[in-house]
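Engineer: Sequence and predicted model, in that order:
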Amino acid sequence: MNQNELICWDEGGESRSALWHSENGIATHKRIRLADDTMTADEAYRLACEGTALLWRGDFQNARQLLQALIRRVDKPSKKSKRLGKRSDKSANLASQKTPLDLFNQHRLMQSQRARILGMLLIQCNPDHTISLRRAPDVALACSEAYGPAPESYVISLRELLGVISAHEWRKHGLPVLADSSGEPIVVHPHYGVFSPIRGEYLELVCNTPLPNALDTNSIAFDIGVGTGVLSVILAM
């Protein structure tokens, strides 16, 4: 871990701090509130929308359920949005049609706001990558693979932590992407931060599509951003 920003909060009448870690480069949250099993999803959603991060001190599995509740609230249009949508439908013939660029920028803005809200639920990890919460899973190996050694306690978003856990499972069990000549599956073990080929349609497409004739005389190619390298292997076969 190479991020040296500190995240600070008050707890038990004392000022406390820990390293802040975000793989997406999100800045340290300034407003922190402790949260536990007594906090309702509506209250958590309101605080997250207002820019207050929630440092979880309750049961870990309840934190996961709370995150799912936040996802439902973010993805479900409010009644006000539905009313505005009906009004806009009625006046659609009067409004100028949005360009593809406008729609793209609107989608990016919505995704950014969604990620910001869902990233407000925080988990504190110990220097050995363990979590001191009830029913917390053993994430020491997963976090060690993703982050390396931790010099001290650190705080990350629960959403990022769940991504680290999923990446560890992919790395441990592997993902079948192709089959060899005998029909045995070829398995890759992607590490954290590497895009995994979870869809195989394009792999079959590359396998079955003839390469350009120009490659017979000039077969040099630059493969940039190879991820797990599956396409590179196919093209080299």
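Structural biologist: Arrived safely, thanks for sending. Bear in mind the structure is a predicted one, so any value in this text is a computation, not a measurement. Residues are numbered from 1 along each chain as shown.

Engineer: From here on, just use CA atoms for contacts and neighbour counts.
Structural biologist: Fine.

Engineer: Name the residues of the longest helix along the chain that come out as buried.
Structural biologist: If you go by DSSP state H, the chain has its longest helix at helix 100-118. Neighbour-count burial for helix 100-118 flags 114, 116, 117, 118 (criterion: 16 or more other CA atoms under 10 Å).

Engineer: what's it in contact with?
Structural biologist: The contact list for helix 100-118 (CA atoms under 8 Å, 6 or more residues apart in numbering) reads 45, 48, 49, 51, 67, 70, 71, 74, 159.

Engineer: Check which element follows the host helix or strand of residue 160 along the chain.
Structural biologist: Counting by DSSP states H and E, the element that carries residue 160 is helix 158-173. Next along the chain after helix 158-173, taking DSSP H and E as the criterion, comes strand 175-179.

Engineer: Report the buried residues of that next one.
Structural biologist: 175, 177, 178.

Engineer: show me the contacts for the nearest residue to residue 23 once chain neighbours are set aside.
Structural biologist: With CA to CA, 6 or more residues apart in numbering as the criterion, residue 23 has its nearest non-adjacent residue at 7.9 Å, and that residue is residue 160. Residue 160 sits next to 22, 23, 119 when contact means CA under 8 Å, 6+ apart.

Engineer: picking up where we left off before, please convert the buried residues of helix 100-118 to TSV, extending it with distance to residue 135.
Structural biologist: Shown next, in TSV, are the buried residues of helix 100-118 (distance: CA to CA, whole Å):
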residue	distance to residue 135
114	27
116	26
117	24
118	21
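
Engineer: now, among the residues you listed, which is nearest to residue 28?
Structural biologist: Nearest to residue 28 among those: residue 116, at 12.2 Å, using CA to CA.

Engineer: any idea how far that closest one lies from residue 200?
Structural biologist: As judged by CA to CA, to the nearest Å, residue 116 and residue 200 stand 31 Å apart.

Engineer: ok, now residue 24?
Structural biologist: Going from residue 24 to residue 200 by CA to CA gives 27 Å.

Engineer: Then residue 118?
Structural biologist: Using CA to CA, residue 118 is found at 30 Å from residue 200.

Engineer: same deal with residue 144?
Structural biologist: The value you get for residue 144 to residue 200, if CA to CA is used, is 29 Å.

Engineer: Settle it for me: which of these two has more neighbours?
Structural biologist: residue 144 (16 against 11; other CA atoms under 10 Å).

Engineer: A further structure is provided below for comparison with the first:
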Amino acid sequence: MNSFSWRSESDESAPSRLSPVDDRLTADAALRRVRRGEHLLYTGDFQNAKQLLAAMGRRLPAPTAARSPLEAFRAERRARQLEHETLSRIVVALDRSYRLELRRAPDVAEACRWVWGEPDADKTVVSLKTLIGMLGAAEWRRKGLSVPGLEGKIHPHYGVYLPTRTDYVELLLSVTDVKGKKVFDVGTGTGVLSFLLLQRGASSVTATDCDERAVACARENAERLGLSKRFEVLQGDLFPPGKADLVVSNPPWLPEPPKNRVDRAVFDEDNRFLLGFLEGLAEHLNPGGEGLLILSDLAVLLGLRSAEWLDQELARCGLVVKWKKSTPARHSKAKDKSDPLHAARSREVTTLYGLVPAPEQKSS
């Protein structure tokens, strides 16, 4: 294949050479070849290609035994990175119409257009693992997702955080005084928090997100829900211009570097997003306004952040906790004893903090 458009979520360089393979390739042989640095262009049957990926994954080493939650977390991330680096070398080609050139292949064109737009080359090459993820995301986008307390469904886009966890949504529903208030939603994702507040009487929401896919997703969801006249979404980091009565954020929870574009919804290197939110909150609140911060303690349980860190940063930023409400995690991983991080996830608590500027100290 002489020229092609290369698609990657992790900014990997395009393969300099593609080695065609077919259904005769075994998982052991595939592992040997990708470990030598080859990119294998699968040309056989789609279902067989999926089985090859699964068989290769089963042959990868499990995370090493850990003596602490932090060691378990580091080992799990290394294992996932190895899995990505290995399995992403099985690639497939799409034609000018985004037709997947494999036998028994599903129609992938719509999923590809949703993520990449119109084709820009006669051939597009992508890892099979990424394409399978895009197909799964397309199904969520088509059928939509019901969210507790929301009238209508959220239709998530590929690469945008999927709001399947209900704990943080239910915490926000406990905030009753929202009628007539101007709201900022910082790091909106699908827009789900904005829409919950709008349906409960907020006068308007201005939302932001650094990812253009999230911006498009939130805008589309607002239109589907009939809320677009009171909802605006901007692409950018942190706060929109101006001030609001309520500023809500559900930031990424783990202060670690994201390894790909999708990771950015979960990983916040050096707490940059969270610190930016805390440092800028007071100046973006109207008098009497309040910040609503939703934060899991998983980073503390894993040893990535001290138990005192948040209190110290709130004090440094001139903020105080007016009130807070917490709930234990109820997502599936909190109950999965086979999960390497079960010891921490089973104790995870998510908290909604009501934050206000600290009162000025009167001089004596």
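Structural biologist: Nice, I can see it. Just so you know, these numbers come straight off a predicted model, no measurement behind them.

Engineer: care to give me the TM-score?
Structural biologist: Overlay of the two chains. TM-score (TM-score structural alignment, normalised by the length of the first structure): 0.72; 197 aligned residues with a CA RMSD of 2.8 Å.

Engineer: which residues of the second structure does stretch 57-65 of the first structure align to?
Structural biologist: Aligned by TM-score structural alignment, stretch 57-65 of the first structure falls on residues 43-51 of the second structure.

Engineer: ok, the equivalent of residue 159 of the first structure over in the second structure - contacts?
Structural biologist: In the second structure, the residue paired with residue 159 of the first structure is residue 129, using TM-score structural alignment. Taking CA under 8 Å, 6+ apart as the criterion, residue 129 of the second structure is in contact with 53, 87, 88, 90.

Engineer: Let me have those residues in TSV, extended by distance to residue 101 of the second structure.
Structural biologist: As requested, the contacts of residue 129 of the second structure are exported to TSV (distance: CA to CA, whole Å):
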residue	distance to residue 101 of the second structure
53	17
87	19
88	18
90	14
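
Engineer: Check the residues you listed and tell me the two furthest apart.
Structural biologist: 53 and 88 (9.3 Å).

Engineer: Give me the aligned partner of residue 225 of the first structure over in the second structure.
Structural biologist: So residue 225 of the first structure corresponds to residue 187, using TM-score structural alignment.

Engineer: Next, count neighbours for the closest residue to that match other than its chain neighbours.
Structural biologist: Leaving out its chain neighbours, the residue that sits closest to residue 187 of the second structure by CA to CA, 6+ apart is residue 209, at 4.6 Å. A count of neighbours around residue 209 of the second structure, defined by other CA under 10 Å, yields 25.

Engineer: Assess the claim that residue 209 of the second structure and residue 186 are in contact.
Structural biologist: Yes - here residue 209 of the second structure reaches residue 186: they are 6.8 Å apart, a contact under CA atoms under 8 Å.

Engineer: Mind telling me what residue 6 of the first structure corresponds to in the second structure?
Structural biologist: Aligned partner of residue 6 of the first structure by TM-score structural alignment: none.

Engineer: Helix or strand: which one has the nearest residue to residue 6 of the first structure once chain neighbours are set aside?
Structural biologist: Spatial nearest neighbour of residue 6 of the first structure, excluding adjacent residues (CA to CA, 6+ apart): residue 19 at 4.6 Å. Assigned by DSSP H and E, residue 19 of the first structure belongs to strand 14-20.

Engineer: what about that strand, distance to the chain center?
Structural biologist: Chain-centre distance of strand 14-20 of the first structure: 24 Å, with CA atoms, centre = their mean, to the nearest Å.

Engineer: now the helix or strand that it is followed by: which residue numbers in the second structure?
Structural biologist: Downstream of strand 14-20 of the first structure, the next assigned helix or strand under DSSP H and E is strand 32-35. Taking TM-score structural alignment as the measure, the second structure aligns residues 18-21 with strand 32-35 of the first structure.

Engineer: quick check: angle from the next helix-or-strand element following the longest helix of the first structure to helix 158-173?
Structural biologist: Next in sequence after helix 100-118 of the first structure, counting helices and strands by DSSP H and E, comes strand 121-125. Here the directions of strand 121-125 of the first structure and helix 158-173 differ by 60 degrees (axes from the mean of the first three to the mean of the last three CA atoms, to 10 degrees).

Engineer: what range in the second structure does strand 121-125 of the first structure sit on?
Structural biologist: So strand 121-125 of the first structure sits over residues 90-94 in the second structure, by TM-score structural alignment.

Engineer: Contacts for that stretch, please.
Structural biologist: 39-43, 53, 100-101, 123-129.

Engineer: top of those by neighbour count?
Structural biologist: That'd be residue 39 among the contacts of stretch 90-94 of the second structure, by other CA under 10 Å, with 26 neighbours.

Engineer: Hmm, it is touching residue 126, no?
Structural biologist: No - applying CA under 8 Å as the test, residue 39 of the second structure and residue 126 come out as separate, 10.6 Å apart.

Engineer: Arrange the buried residues of strand 175-179 of the first structure in a markdown table, one row each, with distance to residue 37 of the first structure as further columns.
Structural biologist: Putting those into a markdown table (distance: CA to CA, whole Å) gives the following:
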| residue | distance to residue 37 of the first structure |
| --- | --- |
| 175 | 36 |
| 177 | 41 |
| 178 | 45 |
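
Engineer: returning to what we had before: nearest to residue 61 of the first structure, of the contacts of residue 160 of the first structure?
Structural biologist: residue 119 (16.7 Å).

Engineer: so the closest one touches residue 157, yeah?
Structural biologist: Yes - assessed by CA under 8 Å, residue 119 of the first structure is found in contact with residue 157 at 5.5 Å.

Engineer: Identify the residue of the first structure aligned to residue 33 of the second structure.
Structural biologist: So residue 33 of the second structure corresponds to residue 47, using TM-score structural alignment.

Engineer: For that match, which non-adjacent residue is closest in space?
Structural biologist: That would be residue 53: by CA to CA, 6+ apart, it lies 7.4 Å from residue 47 of the first structure.
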